[in-house]
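Peer 1: Dropping the sequence and predicted coords here.
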Amino acid sequence: MKSIREPDALELDIPGEDPGASAENRAATKFETRAPASRTVDLTFAVIVTFFPPIAFAGALYLHFQGWYRIGFIDIALMLMMWFLSVTGIEVGYHRLFSHCSYKAHPAVRRTLAALGSMGFQGPVIWWASIHRKHHRTSDKPGDPHSMYLFGTGPWALFRGFIHSHVGWIWTGSSIRFRGLERYVSDLYRDEDIFRVHMHYFRWLAAGFIVPAIIGGVVRGSWQGAFLGFLWGGFVRVFFMNHLTYWCTNTVTHSRLGRRAYHTSDRSSNSLLLAIPTLGQTFHNNHHAFPSSAIMGHEWWQIDVGTWILRALERLGWVWDVRVPDERMMAKKRIVERNEEHRT
C-alpha cells in the first residue's frame, strides 16, 4: 500500500473541488439539463426511503406472527447478501473511491462499485460524493449538510439535531437539490463511466429489489417466494442498512460517545459496534484524521472489512495506489492524554 502525501494527512484536500465552478459551467449545465430527478421525484423518494423500510419490516414481522409465512434462512440470506453487495458499493465505492479518491481502480471495478452503491437507496453516486465532500469541508460547523449541532448544543437543540442528522437532512432543499454542490465533484462530472451510472441511478436502484425477488421466487418456486425476496432483500435490507447503521454514523460517530484516537477539528469518534455492518466506516475519528486514507481501522482489533476487500482486489491487480498514513503521520495526530479519550 502507498503512504499518503503529507498535505493529504492534514485535512483537507477535496478531490475535484473547483471554487470557481458555477451552474453555468459545462459540467454543471450537463448535469442540470439531464438530472435524474426533479424536486417532486426527490421528495417522493425521501418519503419512500424514510417510511417504507420500517413499515415493510413491521409488516414482515406481522405476517410472520400471523402465520402467513415463517421467517427462514432464505429470507435472512437474501437480506444479508443484498446488504453486503450494496454496503460494499457504498463504503468501498461511493465513500473511499469516489468521495476521497483514496485508491485507483480498473474501470470495470469503478463501474461495478458505483452500480452496487446505487442499489443501497442512498442516492446517485455524484450526489452522494458531493454531500460527503461538503461534510468534510464543514464537519460539525455551519454548512455541514447533516450536522447534529445545527440548532445548538442544549438538550432540546441536540434532540432536534439528532433527528436532522439521522434522516431530516434528506428532506431539506439544500440537500435534495444539487445546486451549489457541483463545485465539489468536477472530477466526477468528467468521468463518463461514473456519470453514466449516475444518470441510470433508478435502474440500478430497481435492480436492488428485482434481483432478490427473482432469486427468492426461483429458490422457493412460487410468487410468494418472489414477494418475500422483494421484501427481505429489498425494503427490510434498506431498513437495517440505512436506519440502523449508515444514518447512525452521522449521529453516533459525531457525538463523542466513542473513542477519539486523534486530534481533529470536529467531534468525530470511533464506534466499534457499528463498524462491522458499515464495513469499517464508523472508525470515524480515524477517517476524519486522515480523510484521504483508504483504511479505516488502525489497530489490530479494529475490524475493517472494507480494507479486507481492497486488499483482495489489490492482490488481483484490480486496484492500486491504495493510500495509507504512515506511523509518523499517525503519531503526529494521536491523542496521548488519557483524559482526552472518550469511550462508550
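Peer 2: Now that the structure is in, tell me what you want to look at. Keep in mind it's a predicted model, so treat the numbers as computed, not measured.
Peer 1: From here on, just use CA atoms for contacts and neighbour counts.
Peer 2: Fine.
Peer 1: The closest residue to residue 208 other than its chain neighbours: what's it in contact with?
Peer 2: Using CA to CA, 6 or more residues apart in numbering and skipping residues adjacent in sequence, the residue nearest residue 208 is residue 119, 4.7 Å away. By CA atoms under 8 Å, 6 or more residues apart in numbering, the contact list for residue 119 reads 86, 204, 205, 206, 207, 208.
Peer 1: Quick check on those residues: which are buried?
Peer 2: Buried by 16 or more other CA atoms under 10 Å: 86, 204, 205, 207, 208, out of those.
Peer 1: helix or strand for the fourth one, which one?
Peer 2: Secondary structure assigned from DSSP states H and E places residue 207 in helix 201-220.
Peer 1: List the buried residues of the longest helix along the chain.
Peer 2: For the chain, the longest helix by residue count, based on DSSP state H, is helix 39-65. Going by neighbour count (16+ other CA under 10 Å), the buried part of helix 39-65 is 42, 43, 45, 46, 49, 50, 52, 53, 54, 56, 57, 60.
Peer 1: now swap in stretch 322-329 and tell me
Peer 2: 322, 323, 324, 325, 329.
Peer 1: which residues make contact with it from outside it?
Peer 2: By CA under 8 Å, 6+ apart, stretch 322-329 touches 1-4, 6, 9, 102-104, 290, 292-295.
Peer 1: okay, now the one to match up with it:
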Amino acid sequence: MTATLDGPAAKPAKGPKPILDGKRSAGVQFSVYFGVVAPLVALAAAVPFAWGWGLTWIDVGLFVFFYAFTGLGITVSFHRYFTHGSFKAKPWMRVLLAIAGSMAVQGPLITWVADHRRHHAFSDKEGDPHSPWLFGTSPVALAKGFWHAHMGWLFERDVSNVERFAPDLIKDPAMRRVDKLFPVWTLATFVLPAVLGGLITWSWWGALTAFFWAGLVRVCVLHHVTWSVNSICHMIGERPFGARDRSANFWPLAIFSFGESWHNLHHADPTSARHGVKRGQIDISARTIWIFEKLGWAYNVRWPTPTRLQKLTVAEH
C-alpha cells in the first residue's frame, strides 16, 4: 500500500516519507477498543438508567461543562490550532489546549494530528484513513464506507507516519510530554466529573451518576459527533465552495460539533479559523477563538476575508 501511494519502497530517500509507520501494538489496540466500546455501552444503558432515578441537574451541568471543554479541545485545539495552524497561542495556552483535546479521548495529540493531516493530503482518495468513498458507490459499498468513515477505521492497526505528517509536534518537547501523558488525561476526564459530582452532592451516589453521565456518556456522545463529521459530512449536505473532495455542510450537527459540520468551507480553505462563514451558520469554535484573540491569548488568527471567500465560491461555479 505504501509503495502504491508513495512510489517504490526501495528508494525512500528520494521521495516523501511513507504515509504509514507500522502497526499498533496489541496493548494500544486494546485501549482503542476499550475507549470506543465502553462509552458506547454506557450510552446504550443511559435510557433505562435515567428512568426516574439516575439523572440530576448536577449531572446535566457537569455533562455540558465537560462536553464543551473537551469538545472545544478537539475543534479549537487539535483541529484548527495544532493541525491547521489557524492561529498562534501563548505557550501556556498551547499546553492547556493540548490537554483539553487529549481529554476528549480521541487519541494522543500527535497521532490525532498526523491522522487528520493525512486525511487532508489524500481526502476521499486512496490513503485517506477515513473516507466513506473508498469502496464504491453501490448501496452496499456506501453502507460499508459509512461504517468505515464513522468508526470502523479506528479498529485498523495502521499508524500514520508522524515524521511525515506531524514533524513540528514531535520536535516540540512540551507537546511530546502532553502526548506521552495521554493515559493520565484519559483517567482525568472520567475521574474529575465523579469527584465534582461527589463533592457537590456530598455523596458517593452523586459521584457515580456524574461519572456515568459527565464521564462515560459525554465521551461517547462527543465521539460520535466528531466521527459524524468524518462520515456524514463527506456524504450528504450542501457544497457552496470549491473543494477537491466530497466535503459538505450538514447543518443539524453545527451546534453539537461547535461549527465543525460547516465542513465544505473547511476543505476549501483548511487554515481558516472560521468554518461557518455564511449568514446564520453558527460556529462556536470560531467565536471561542475570537474571545481568545480579544483576551490576548491567541494572535495571528487567519480569519476569512470577503475576497478569499468570493474566489472559493467562484471556483465551484
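Peer 2: On my side now, so go ahead. Predicted model, so just to flag it, every value in this text is computed and none were measured.
Peer 1: What's the TM-score once they're superposed?
Peer 2: The TM-score (TM-score structural alignment, normalised by the length of the second structure) is 0.90; 303 aligned residues with a CA RMSD of 2.1 Å.
Peer 1: Following superposition onto the second structure, what is the mean distance for the helix holding residue 207 of the first structure?
Peer 2: Following superposition, helix 201-220 of the first structure is found to deviate from the second structure by 0.7 Å on average (mean CA distance after the TM-score superposition for the first structure).
Peer 1: try stretch 44-60 of the first structure
Peer 2: Relative to the second structure, stretch 44-60 of the first structure is 2.0 Å off (mean CA distance after the TM-score superposition for the first structure).
Peer 1: From the rest of the structure, what touches that stretch?
Peer 2: Contacts of stretch 44-60 of the first structure (CA under 8 Å, 6+ apart): 121, 167, 170, 171, 231, 235, 236, 237, 238, 239.
Peer 1: same thing but 7 Å
Peer 2: Residues outside stretch 44-60 of the first structure that contact it (CA atoms under 7 Å, 6 or more residues apart in numbering) are 170, 171, 231, 235, 236, 238, 239.
Peer 1: now the strands for the stretch 201-344 of the first structure?
Peer 2: Counting by DSSP state E, counting those that start in this stretch, the stretch 201-344 of the first structure has strands at residues 319-320, 323-324.
Peer 1: and the last one, which stretch of the second structure?
Peer 2: Taken onto the second structure by TM-score structural alignment, strand 323-324 of the first structure occupies residues 302-303 there.
Peer 1: And for residue 176 of the second structure, the neighbour number?
Peer 2: Neighbour count of residue 176 of the second structure, defined by other CA atoms under 10 Å: 15.
Peer 1: Tell me which residues of the helix or strand hosting it come out buried.
Peer 2: With secondary structure defined by DSSP H and E, residue 176 of the second structure is part of helix 173-180. In terms of neighbour count (16+ other CA under 10 Å), helix 173-180 of the second structure has its buried residues at 175, 178, 179.
Peer 1: The second one: what's it in contact with?
Peer 2: In other words, residue 178 of the second structure. Counted by CA under 7 Å, 6+ apart, residue 178 of the second structure has contacts 98, 99.
Peer 1: Let me have the buried ones among the contacts of residue 119 of the first structure in a markdown table, extended by distance to residue 178 of the first structure.
Peer 2: Shown next, in a markdown table, are these (distance: CA to CA, whole Å):
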| residue | distance to residue 178 of the first structure |
| --- | --- |
| 86 | 23 |
| 204 | 20 |
| 205 | 19 |
| 207 | 24 |
| 208 | 24 |
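Peer 1: what's the counterpart of residue 76 of the second structure in the first structure?
Peer 2: Aligned partner of residue 76 of the second structure by TM-score structural alignment: residue 92.
Peer 1: wait, doesn't its match sit right on residue 305?
Peer 2: No - applying CA atoms under 7 Å as the test, residue 92 of the first structure and residue 305 come out as separate, 9.6 Å apart.
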